[in-house]
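**Q** The sequence and its predicted three-dimensional model are supplied below.
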Amino acid sequence: MTGLFEQGLIAILALFFFAPGPAPDCEAGYQKLKDEYQKLRDGGGLALADGRRLQAEFRAFADQNPSCSRADDALYMAGMIGGRAFRQGGDRSDLERSIAAFKLLAANYPESNLADDALYHSGEIQLVLGDREKARAAFGAAMMVPGGDMAAKAREQLDRLADAAPPAVSPAPAAGGTASVTPVAPAPKPGATVASAAGPPPKVVARFLGIRYWSNKEYTRVVIDLDREVPYDQPHLLKPDPALGTPPRLYVDFRGAEVSPAISAATPEPGCYALPIGDGLL
């Protein structure tokens, strides 16, 4: 009996000393990242490089600690920091990483009080990226989260998308009441110039403010925003040039228009504006 008792005691002691202890406190790991973020943000602004690093670290924390009570918070921080990085650097990949983090939050933590916020912000980002259909889906999903507080805002966004649906013929008006370029009927022959009713335009009559676009599976619509109406030459298509490695290109020449200073400052090539649509059509 004594031998059996001693063996049992040894087994219990072995379990006590060698059994795995409690998991590390993931709250401390999350709070460390959050404190660093707030310190950098409040200490003169979060630099782009620091923001991207912290976005990656918040995402890595969530991936490595999926059962942590702060995993959803970490994914939310990764998503929000990506939006800030995009505003600083203009790189679409920052927004794409944000969407990935928000989607993972909503999918893996549907009970989180941040799930509907993540879906709503995904919709906002899809609007920035020009994908109205994905934005509509994200806003619709945000409305369906039980107990969420973003349903009203998501409904407002869906109403705006419905009101701003592309018209059948003419481009949508530019934001802020500025005029978009509209074809003049009857259309002249290719290469001809569309004349202004007021006669020849002055040297500069309009400023190019930017480009908006939206797509579905069948078409892409592009709206060119200027600060006023301007004469333009008929669009003409250039064939692809294998020697130069260029795809088919559509040219529209605006007479008497110039690129706005804000666009010029943000564009490497003088007088140019790059808009990567990448929807398979343009």
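**A** Alright, I've got the coordinates.
**Q** going forward, measure contacts and count neighbours with C-alpha atoms only.
**A** Fine.
**Q** In stretch 84-94, which residues are buried?
**A** 84-86, 92, 94 (16 or more other CA atoms under 10 Å).
**Q** Give me the residues contacting it.
**A** Surrounding stretch 84-94, the residues in contact under the criterion CA atoms under 8 Å, 6 or more residues apart in numbering are 48, 51-52, 82-83, 95, 129.
**Q** Which helix or strand contains the residue nearest the centre of the chain?
**A** The centroid of the chain falls nearest to I125 when counting by CA atoms, centre = their mean (3.4 Å). Counting by DSSP states H and E, the element that carries I125 is helix 115-129.
**Q** what's that helix packed up against?
**A** Under the contact definition 3 or more CA pairs under 8 Å, 6 or more residues apart in numbering; DSSP states H and E, helix 115-129 sits against helix 71-89, helix 92-108, helix 132-143.
**Q** in the second one, what's buried?
**A** Of the residues in helix 92-108, those buried by neighbour count under the rule 16+ other CA under 10 Å are 92, 94-99, 101-106.
**Q** before we move on, back to that, mind picking the two most distant members of the buried residues of stretch 84-94?
**A** Spatial extent of the buried residues of stretch 84-94 (CA to CA) is set by the pair R84 and R92 at 11.6 Å.
**Q** before we move on, back to that, which one is the residue nearest to the centre of the chain nearest to, not counting chain neighbours?
**A** Leaving out its chain neighbours, the residue that sits closest to I125 by CA to CA, 6 or more residues apart in numbering is L95, at 6.7 Å.
**Q** And for D149?
**A** Excluding the flanking residues, the one nearest D149 by CA to CA, 6+ apart is D116, at 7.4 Å.
**Q** Identify the residues contacting L54.
**A** Neighbours of L54 in contact, by CA under 8 Å, 6+ apart: 33, 37, 78, 81.
**Q** next, the one to line up against it:
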Amino acid sequence: MLGLVFPGAVLADQAETDYQKARGSYSSLQDSARKKLYRENWVQVIDGFLAVARSHPGHRRAPDALYLAGKACQGLYEISRSRGDALRAVETYDRVADEYPRDSLADDALLLAGELLESALQDPVQAYLRYQRAAEQFSGGDMASLAKKNRERLAGHAPARPASPPPAAPAPAKAKAQPGSAGQVSLNGLRFWSNPGYTRVVVEMSGSADYTANFLPGDPKNGTPPRIYVDLQGVASSSAIQDMTSVDDGLLRQIRAGRPDQGTVRIVLDLFSISDYKVFPLADPYRLVIDVAGERGTTLSAKEPELRSLPPGAGDGIAGILDKAPDSKPPKVAIPSTEGGHQQLRRIVVDAGHGGKDPGAVGPSGVLEKDVTLAMARSLARKLESEFGCEVILTRNRDVFLPLEERTAIANKVGADLFISIHANAARNRDAYGVETYYLNFSKNDKAAAVAARENGTSLKEVGDLELILFDLMANAKINESSRLAAEIQKSLVDRLSRHYSHVRDLGVRQGPFYVLLGATMPSVLVETAFISNHREESRLTDSKYHENTSDAIVTGVRNYATALKMIASQ
């Protein structure tokens, strides 16, 4: 009855409830260093705030929600280093000023938009326009003084005829081929994951390109840092890659891009130190991966991982979200070693294969590999944490797409001791069934190559091409340890599943060139838990009991491996 008499009051209460719920999720994210590692957690918070603004545009909480959505987009950018995330933050801040010009947050939002455009997006003209608008349109606001100083500092970038209101931030654009270069490869973006002991840089391209990689030692007398540079031939320059991206994390100073001549784009990594580096291409889509290892003494084995992508910004708690490692270390469990010793097993990364726009294999009844791998990965993570008391990080915790090279980069960045990727097998022969476990190496037979091609999303020819570059990448791939881990997991899987199910076939331990394992600095395996293409095993893959049994078996395999190698620490 009250709702019928006072509908506005009910809607207002709902708006407040929705806002406080979104704000609670935001606070929870801010309080958890671990949650901040996952894009989906940021996206959920952003979507929550935007839903408040969309559903209750006239409520007093609408501008607050938009402003915090912009802050969350900016926080995500500080982790992802994705240009698109920074642009979305600018766009959301602009909305605050455009849609709620009388709100006290309007000038704050314009100032933050200007700072992002200036520092992150390297667009001083658009930054100037935001500062100008904040100084003139909101001259009585608390940000007017700072906006005026920033405008004066960028006065040299003022447009001859400034637009009013200033134009929206430019959308991410793919590089256009230069005149006369029809079909030329373009740069589509650049991503990186970095800490004092490890850096992975991924250069995204529209097609394959010839490249050369070179290393130049530093010259302390001249103050020149060591650097790696990669020249890409026949590639068009693009606004998708900034001229300079500052990192300054202890290993990588900055990433620069330039054009030494008309037909070449050069990517330069300025470093503090280096012990080794590798450069290799991946296909579908085309990208070039640059892996850099720091000198001894700065590696993650010697210190806690720095969970940050950039130095914190002054006066902004969001910008420094990854400045600190987790407040407390995960507890350790003392487990006797059969060889009379104890060592540490502190952090494991569990990877749920496929996800988002990549469904993986599809079963005869329509079951998707990406769904069953996520369910099993969650189960495995819980059991590993319970069994060993270590920290377990999921590369994805919901249905989102994650590039294969990003999964291993996550494990390298957090200093994982083990990397376990969960998959479901598939074959054209619907009668094929069984369990097998892989580690990174050259494929010894056509079946292993076929599995690698399917999991990589490539052709058999591209698998062959990948094996050619593996010769230069295998030295640090932990082959022996990965082989032992795969053997223990495979044995445990067959033993346990055979006790609970009929028709369990041991397909053994195999090796192959898997993108998802490439560049891992810790023992890493890929587990094919069953054939989703087989009716009987597809049914099992949807059963939570099968998930539990599979997880228990993997945990046993990890325990046997860790005990044998004295990896589990005493308290």
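**A** Looks like it came in fine. Here the structure is a predicted model, which is why all the values come from computation and not from measurement.
**Q** before we move on, back to that, contacting residues around the helix holding I125 of the first structure?
**A** Identification of contacts with helix 115-129 of the first structure by CA under 8 Å, 6+ apart yields 76, 79, 83, 92, 95, 98-99, 102-103, 105-106, 109, 132, 134-139, 141-143, 145, 148-150, 154.
**Q** Can I get the buried part of the residues you listed as one ChimeraX selection?
**A** Per 16+ other CA under 10 Å, the buried members of the contacts of helix 115-129 of the first structure correspond to this ChimeraX selection:
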select :76,79,83,92,95,98,99,102,103,105,106,109,132,134,135,136,137,138,139,141,142,143,145,148,150,154
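**Q** Just say helix, strand or coil for W214 of the first structure.
**A** strand (DSSP: H, G, I helix; E, B strand; the rest coil).
**Q** Tell me the residue in the second structure aligned with it.
**A** Pairing criterion TM-score structural alignment: no partner of W214 of the first structure within the second structure is identified.
**Q** Likewise for G89 of the first structure?
**A** Alignment note (TM-score structural alignment): G89 of the first structure maps to S80 of the second structure.
**Q** Quickly note the distance from that match to G70 of the second structure.
**A** Separation of S80 of the second structure from G70 of the second structure (CA to CA, to the nearest Å): 15 Å.
**Q** quick one: the helices in the first structure?
**A** 2-18, 26-42, 48-64, 71-89, 92-108, 115-129, 132-143, 151-163, 261-266 (DSSP state H).
**Q** now the ones you listed in JSON lines, with distance to G210 of the first structure?
**A** Shown next, in JSON lines, are the helices of the first structure (distance: least, CA to CA, whole Å):
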{"stretch": "helix 2-18", "distance to G210 of the first structure": "66"}
{"stretch": "helix 26-42", "distance to G210 of the first structure": "30"}
{"stretch": "helix 48-64", "distance to G210 of the first structure": "24"}
{"stretch": "helix 71-89", "distance to G210 of the first structure": "16"}
{"stretch": "helix 92-108", "distance to G210 of the first structure": "17"}
{"stretch": "helix 115-129", "distance to G210 of the first structure": "13"}
{"stretch": "helix 132-143", "distance to G210 of the first structure": "18"}
{"stretch": "helix 151-163", "distance to G210 of the first structure": "20"}
{"stretch": "helix 261-266", "distance to G210 of the first structure": "7"}
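**Q** For R207 of the first structure, find the nearest of these.
**A** Short answer: helix 261-266, nearest of the helices of the first structure by CA to CA, at 9.0 Å.
**Q** Any buried residues in that closest one, and which?
**A** 263-264.
**Q** Which other helices and strands does that helix contact?
**A** Using 3+ CA pairs under 8 Å, 6+ apart, no helix or strand is in contact with helix 261-266 of the first structure.
**Q** can we see that at 10 Å?
**A** For helix 261-266 of the first structure, the packing partners by 3 or more CA pairs under 10 Å, 6 or more residues apart in numbering; DSSP states H and E come out as strand 206-215.
**Q** quick one: buried residues of the strand it packs on?
**A** Quick answer for strand 206-215 of the first structure (16+ other CA under 10 Å): 206-210, 212-215.
**Q** circling back: what count of nearby residues applies to the residue nearest to D149 of the first structure?
**A** For D116 of the first structure, the count of nearby residues is 29 (other CA atoms under 10 Å).
**Q** aligned partner of it in the second structure?
**A** Superposed on the second structure with TM-score structural alignment, D116 of the first structure falls opposite D107.
**Q** gap between that match and L68 of the second structure?
**A** D107 of the second structure is 14 Å from L68 of the second structure, by CA to CA.
**Q** rewinding a little: quick one: what's aligned to the residue nearest to the centre of the first structure in the second structure?
**A** In the second structure, I125 of the first structure lands on L116 (TM-score structural alignment).
**Q** Relative to E99 of the second structure, how far out is that match?
**A** L116 of the second structure is 20 Å from E99 of the second structure, by CA to CA.
**Q** Likewise for V10 of the second structure?
**A** 24 Å.
**Q** ditto for F192 of the second structure
**A** 35 Å.
**Q** tell me, stretch 536-545 of the second structure lands on which residues of the first structure?
**A** Against the first structure, stretch 536-545 of the second structure falls on no residues (TM-score structural alignment).
**Q** Mind listing what's buried along that stretch?
**A** Buried-residue list, stretch 536-545 of the second structure, by 16+ other CA under 10 Å: 537-538, 540-542.
**Q** That stretch: end-to-end distance?
**A** OK, stretch 536-545 of the second structure end separation, CA to CA: 15 Å.
**Q** closest to G258 of the second structure among the buried residues of stretch 536-545 of the second structure?
**A** Nearest member of these to G258 of the second structure, counting by CA to CA, is L541, at 49.7 Å.
**Q** element containing the closest residue to that closest one other than its chain neighbours, please.
**A** Take L541 of the second structure and drop its neighbours on the chain: the residue closest to it by CA to CA, 6+ apart is V372, 6.2 Å away. In this assignment (DSSP H and E), V372 of the second structure forms part of helix 369-388.
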